[in-house]
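Novice: Provided below are the primary sequence and the corresponding predicted coordinates.
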Amino acid sequence: MAAATAAAAPPADSDWKKSLALPPKDARYKTEDVTATKGNSFEDYFLKRELLMGIYEKGFENPSPIQEESIPIALTGRDILARAKNGTGKTAAFCIPVLEKVDTSKNEVQALLLVPTRELALQTSQVAKELGKHMAVEVMVSTGGTSLRDDIVRLGATVHVIVATPGRILDLAQKGVAKLDKCAVCVMDEADKLLSPEFQPVVEQLIGFLSQNRQICLYSATFPVTVKQFKDKFLRKPYIINLMEELTLKGVSQYYAFVEERQKVHCLNTLFAKLSINQSIIFCNSVNRVVVARWMGGDTARMPPAPHIAPPNPHPHIHQAVNVVINFDFPKNSETYLHRVGRSGRFGHLGIAINLITYEDRFNLYKIEQELGTEIKPIPPVIEKGLYCA
């Protein structure tokens, strides 16, 4: 695989990924370019025009899978228990229905978004404010470590949505400053952390201050026993969303080849000449790129029969018989990467994923590794067949 690895050689500093300084975090970065698996659009949810304006101005084009699953159910008022990782559009998945349901003619707190940290509270409120910028929805952040007096003053004015950590908002509710009796929606983001021993008693007390006709939506990367116990006690026939249940990177050896754009087709041909491929999928980031990749490939006679070159985000079940996945274009977010490379834990087949990385992809590579808690290694001169062949 000398030709591939020659093109794939990373810069002289072998730890180039670790030395990267990430650019400032863009709030829309996580969901930009996520292609919906069902092909829905935001117009399908009959949202207010002002909310749609905020959604599109923020750069969202189509709903991501967690948004597709969550938004229409949340709009019906049903309780939700959703498993979703960071980087999948989760924040917008609950902010959009919350904003849609707010009645700005009423001077009352109508939604409470609970998060475990001040940093996440600030990030969440920023997303809510940007999405609702044309709606006159008043969003307030309330967390520990800040002035209680400032919060009391702020609550004296109009507040429709509060983004808070549990301890501070419970204190304000117990003092009668934060009036939550008309608050009909409570969202708990990172619910596994909110229901840890540190927070759970506080959260349960808070539930008692909410409207009796309340809707509770839990979003969590994991479902520990505490989440199930809370669900059984407080949620009413919740709708379960678990997009991550069958997708795992376990058993997948992941590599990157550092190439220039013009080297991609040559690298691809070399990979097909050297690897023992049963069935493969080559992913591009757009339909146009698929056409270009096929055209530039020229003579494909050296390739195994019928390699599948796919546009973004096909249904993940297609991976069941695939032992090699190649990202001709590297995805922009972790959710897309997981759907391309992840495989069903039920089948447990081994496989390899090879990512063709350009200089412009380096930040996304580092970010996806961090969000998925995985490592994508430089491609070696020889890949052992035992890693991907039965």
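Specialist: Sure, I can see it.
Novice: Please count neighbours and contacts with C-alpha atoms only from this point.
Specialist: Noted.
Novice: for I354, helix, strand, or coil?
Specialist: At I354, secondary structure determined by DSSP: H, G, I helix; E, B strand; the rest coil is strand.
Novice: what sits against it?
Specialist: Neighbour list for I354: 254-257, 324-327, 379 [criterion: C-alpha atoms under 8 Å, 6 or more residues apart in numbering].
Novice: try this one next to it:
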Amino acid sequence: MAQPAQALQATAAHNEDWKSKLKLPAKDPRIQTEDVTATKGNEFEDYLLKRELLAGIYEKGFEKPSPIQEESIPIALTGRDILARAKNGTGKTAAFSIPVLEKIDASREEIQALILVPTRELALQTSQVCKELGKHMGVEIMVTTGGTSLRDDIVRLGSPVHMVVATPGRILDLSSKGVANLSNCRVLVMDEADKLLSPEFQPVIEDLIRQLPKDRQILLYSATFPVGVKQFKDKFLKKPYIINLMEQLTLKGLTQYYAFVEEKQKVHCLNTLFSKLSINQSIIFCNSVNRVELLAKKVTELGYSCFYIHAKMMQSHRNRVFHDFRNGHCRNLVCSDLFTRGIDIQAVNVVINFDFPKSSETYLHRVGRSGRFGHLGLAVNLITYEDRHSLYRIEQELSTEIQPIPAAIDRQLYCA
């Protein structure tokens, strides 16, 4: 119900006064593109959020809602199901975390919200964002993924938990054991929904939904929506509000090039890129686990700092690599497609496809690791003769242009 104008003005004035007393991070001086600046001019105060949640929002450094946040937050607060399509790196995590946190009643010691993601790294990252946004609210947030101690999770669920961020298999395991009670969980969020609704995950998702109350709310977010998502929408979502901010699929701040090379020239070409580019941090993608490890060894032999990460590593090792790379302990990361889903490291300004992907969906998620949240980024693709058809097809499917790499790349295209 709308408040009278005087009450809204008083609320805004109170929040502005209170906001000025917070310790806020310094503004990011980097250029931002229309992906995050083309807004309607809303303020977070306009959504009448709890004061404690607003404190977390401002302390996280958010000043105004991005387009996906403007579209998503007020609708999600009404309890309506949402099917949202928006680019990687435009603020999707906060678009669902903020309304979910607002709905949680910390006085009720039960699981009230479940956020599902397809990978362990994304679960850790999403839970961290939720904890930072909700740090003043007394909301207990738990992250649970496969590859970690089930006993520790069981012990943790012996204490109050209001929100769970999880990979599907682990939370289904906990709920089927009677440890995680989802009978009062009225909000389900699916991030990277296209991956969650692949044949690998969909039966697990449907099992979980059956354990939720009938008056649940389902929020789906992704950059790509294949046929499986439509079938799921028709079966489980009730008159969903559709958000599509994907007229252009690739980020506006991203410049894309290709270098036509022979396979045996790739390492030499990579060495040349390292020497000529102004890399803050880079992610280098390979198409197989073996090639990740071999390339990481080559990069180290060339004298550059390098980590590597892939799905066959022990989870504790993966966690350490992700944490250290995110904190800037290393400039370059070689990885498999494990790292294409939602990983948000804003210091990454260069993505290199050492091996060119076969699908436009994989390409979109890979290059979306750079140029995040409206900043500038560069994607360089090493293309062999065998890749030429994939390059053309991906350009057509994404309605984007990948240009031949020039002799010198202007720093202003990818560095603030």
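Specialist: It's in. None of these values were measured; they are calculated from a predicted model.
Novice: L75 of structure 1 versus the spatially most central residue of structure 1, what's the distance?
Specialist: Nearest to the geometric centre of structure 1 sits T88, at 1.2 Å (C-alpha atoms, centre = their mean). In this view, T88 of structure 1 and L75 of structure 1 are 19 Å apart by C-alpha to C-alpha, to the nearest Å.
Novice: For the strand or helix carrying L270 of structure 2, list every residue counted as buried.
Specialist: In this structure, L270 of structure 2 sits in helix 266-276 according to DSSP states H and E. By neighbour count with 16 or more other C-alpha atoms under 10 Å, helix 266-276 of structure 2 contains the buried residues 266-267, 269-270, 274.
Novice: Might you report the residue contacts of the aligned residue in structure 1 for L49 of structure 2?
Specialist: Aligned counterpart of L49 of structure 2 in structure 1: L47 (TM-score structural alignment). Each residue near L47 of structure 1 by C-alpha under 8 Å, 6+ apart is listed here: E100.
Novice: element containing L47 of structure 1?
Specialist: Counting by DSSP H and E, there is no helix or strand that carries L47 of structure 1.
Novice: now it: how far from H134 of structure 1?
Specialist: Taken as C-alpha to C-alpha, the span from L47 of structure 1 to H134 of structure 1 is 13 Å.
Novice: Quote the end-to-end distance of stretch 217-228 of structure 2.
Specialist: Stretch 217-228 of structure 2 has an end-to-end distance of 19 Å (C-alpha to C-alpha).
Novice: ditto for stretch 210-230 of structure 2
Specialist: First-to-last residue span, stretch 210-230 of structure 2, C-alpha to C-alpha: 19 Å.
Novice: Stretch 175-193 of structure 1 too?
Specialist: In stretch 175-193 of structure 1, first residue to last residue: 25 Å (C-alpha to C-alpha).
Novice: what's the matching range in structure 2 for it?
Specialist: Using TM-score structural alignment, stretch 175-193 of structure 1 pairs with 177-195 in structure 2.
Novice: Which residue in structure 1 occupies the aligned position of G89 of structure 2?
Specialist: Match for G89 of structure 2 (TM-score structural alignment): G87.
Novice: er, L114 of structure 2 actually
Specialist: Aligned partner of L114 of structure 2 by TM-score structural alignment: L112.
Novice: That match and V187 touch, don't they?
Specialist: Yes. Counting by C-alpha atoms under 8 Å, L112 of structure 1 does reach V187; the two are 6.3 Å apart.
Novice: Please determine how far L157 of structure 2 is located from I111 of structure 2.
Specialist: In terms of C-alpha to C-alpha, L157 of structure 2 sits 10 Å off from I111 of structure 2.
Novice: shared neighbours of the two, anything?
Specialist: Contacts common to L157 of structure 2 and I111, judged by C-alpha under 8 Å, 6+ apart, are A180.
Novice: more crowded one of those two?
Specialist: The neighbour comparison of L157 of structure 2 against I111 (other C-alpha atoms under 10 Å) goes to I111, with 24 against 17.
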